[in-house]
Structures are given as C-alpha cells and as structure tokens.
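Trainee: the following comprises the amino acid sequence and a computationally predicted model.
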Amino acid sequence: MTTVTSPLRGRAVGLATVPDPVFSGAMVGPGTAIDPRPEPSDAVSPVDGVVVSLHPHAFVVVDPEGHGVLTHLGIDTVQLRGAGFELLVSRGDTVTRGQAIVRWSPLAVEESGNSPICPVVALDASADALGGLREEGLVETGDELFSWR
C-alpha cells in the first residue's frame, strides 16, 4: 500500500471542485485537490520514488510499487511557460517524500488569471483503489491525502 501525502499547505477541496473537466471528471485518475496557501512555497514529493515527468507546472513521481502520482500546480498554468516556477530537481532524480520539487507562488498564479488549485492524482488507478481520501479541511505539507491499495 502506498500513502500519498500533501505536496503543500492549504485546504483539501476534492477533484470534483477543480475548474478543469479533465481533473474534475477524474479522466487521468482519481485523487483530490488542494487550494494552496497564497504565499510562495515549495511543492514537495508526495511519495518516495523517481521523478518521471517534470515541468514547471506539474510533476509525476513513481513509487517503488510502480504507482505514479501527478501533482499539478494550478490550472492552465502551462500557459505561463515556466514564469514564476523554479525547478529544484531534475527528471530521473530519486526523491524522498517531502523533498522539494518546485518552488512557486500560488498568488502569482492567481494574479495571472489562473486558478491555483492543485490536483494530486493517482495515475491510471481506479477510484476503488484509493482509501481515506481527503476532500475537505486544512492540510499541512506531509499530511496524508489518500492511500493507494
């Protein structure tokens, strides 16, 4: 079983509230979302594993069991072309849970006209594969969001 923890501080809001049909419809997988605190912060790895995909606005870490977890920093933030994001690791790096991956500012994302909401998704999983799904309440970096059976 894999425990997926929050990559940042904020409020759990659940995927259904994400203003993007790909995420709200769980088309890439089930999970939850975080409405982040506005101050600049580091988005951290939600699991131990290898960074298999890395963009300024999103990253995927695959754990030793082969589970891929996507963290997407804001909605439509690909349009920012990396402005306001700083990569702290490289694709292919082995990372530990809680290790900083991307430095960013949710407030800057919001000021650009985009939503700062951050989906945290279990890629290619079925909804019934997740347990303890956190969809409301305040979360700190490192708090459990869900377990993947």
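Mentor: Cool, the structure landed.

Trainee: all contacts plus neighbour counts: C-alpha atoms, from now on.
Mentor: Fine.

Trainee: excluding chain neighbours, what is closest to residue 31?
Mentor: Excluding the flanking residues, the one nearest residue 31 by C-alpha to C-alpha, 6 or more residues apart in numbering is residue 121, at 4.4 Å.

Trainee: which residue packs closest to the most centrally placed residue in the chain, ignoring adjacent ones?
Mentor: In the chain, the centroid-proximal residue (C-alpha atoms, centre = their mean) is residue 71; its distance is 2.3 Å. Spatially, and ignoring its direct neighbours in sequence, residue 71 is nearest to residue 120 (4.7 Å; C-alpha to C-alpha, 6+ apart).

Trainee: adding another structure so you can compare the two:
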Amino acid sequence: MTSVTTPLAGRAIGLAAVPDPVFSGAMVGPGTAIDPVREPSTAVSPVDGIVVSLHPHAFVVVDAEGHGVLTHLGIDTVQLAGEGFELLVAKGDTVRRGQPVVRWNPAAVEEAGKSPVCPVVALEATADALGAVVEDGDVKPGDQLFSWS
C-alpha cells in the first residue's frame, strides 16, 4: 500500500475542479488536486522513491512498489518555460517523502495568466485502486491525500 501525501500547502479541491479537461477527466490518472497558498513555496515529494521525470512545472516520483505519482505545478505552466521555477533535485535522484523538489511561486503563476491549481495523480492506476481520496479542506505537506493499493 502506497500512502501519497500532499506536496504543498493549500486547499484540496479534487480533480473534477481542475481547469483542464485532461486532468479533470482523469485521463492522466486518478488522484486529487490542490489549490495552493499564493506565496513562494516549495513542492515536496509525495512519496519515498526515485525522480523519474523532472521539469520545472512537473515531476514524477516512483516508489518501491512501482507506483508513479505525478505532481503538476499549475495548469499550462509548461508555457512559462521554467521561469519562476527552481529545481532542487535531479532526475534519477532518490528522494524521501517531504523532501523539497521544486521551489515556485503560485502567485506569480497566476499573475502570468495561468492557473496555479496542482493535480496530484496516480499514474497508470485505476480509480478503484485508490482509497480515501481527499477532495476538500485545507492541507499541508505531509497530510495524506490518498492511498494506493
């Protein structure tokens, strides 16, 4: 069983509320989303594992059970070409839950005309594989978002 914890502070809103049909339709995978606090912050790893994909706006960590968790920092933020994002780890690094991965500013993303909402998605999973998905309420790094069997 994989426990996935929140990578940043904010309010859980659920994938259906993400302003992007690919995420809101769970085409990438099931999970939830966080509307982040509008201040400079650091996105942390939601699981212990290996960073298998790393971009300024998104990262994937795969745990020992082979479960990949995507953290996507904002919507359409790839169009910002990395501006305002600082990578704190490298692809291939082993990270611990709660370890800082990317420093960014959700308020600056919003000022650039993008949504700062952050999907946290279980890759290559089915919705029924996830348990107790948090879709509302305030969350902070380390709070459980969902479990994955």
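Mentor: That came through, no problem. Being a predicted model, the structure only gives us computed values, none of them experimental.

Trainee: on that earlier part again, measure the residue nearest to residue 71 of the first structure to residue 111 of the first structure for me?
Mentor: Here the criterion is C-alpha to C-alpha, to the nearest Å. By it, residue 120 of the first structure lies 22 Å from residue 111 of the first structure.

Trainee: more neighbours: which of those two?
Mentor: residue 120 (30 against 11; other C-alpha atoms under 10 Å).

Trainee: which residues sit in contact with the more buried one?
Mentor: Applying C-alpha atoms under 8 Å, 6 or more residues apart in numbering, we find residue 120 of the first structure in contact with 31-34, 69-72.

Trainee: could you dump the residues you listed to a markdown table with secondary structure and distance to residue 96 of the first structure?
Mentor: Formatted as a markdown table, the contacts of residue 120 of the first structure follow (DSSP: H, G, I helix; E, B strand; the rest coil; distance: C-alpha to C-alpha, whole Å):
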| residue | secondary structure | distance to residue 96 of the first structure |
| --- | --- | --- |
| 31 | strand | 20 |
| 32 | strand | 21 |
| 33 | strand | 21 |
| 34 | strand | 20 |
| 69 | strand | 13 |
| 70 | strand | 15 |
| 71 | strand | 15 |
| 72 | strand | 18 |
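
Trainee: cool, now which of those residues survive the switch to the second structure?
Mentor: Using both residues aligned by TM-score structural alignment, their matches' C-alpha atoms under 8 Å, the second structure keeps these contacts from the contacts of residue 120 of the first structure: 31-34, 69-72.

Trainee: PyMOL command for the buried members of those residues?
Mentor: Buried subset of those, written as a PyMOL selection, criterion 16 or more other C-alpha atoms under 10 Å:
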select buried, resi 31+32+33+34+69+70+71+72
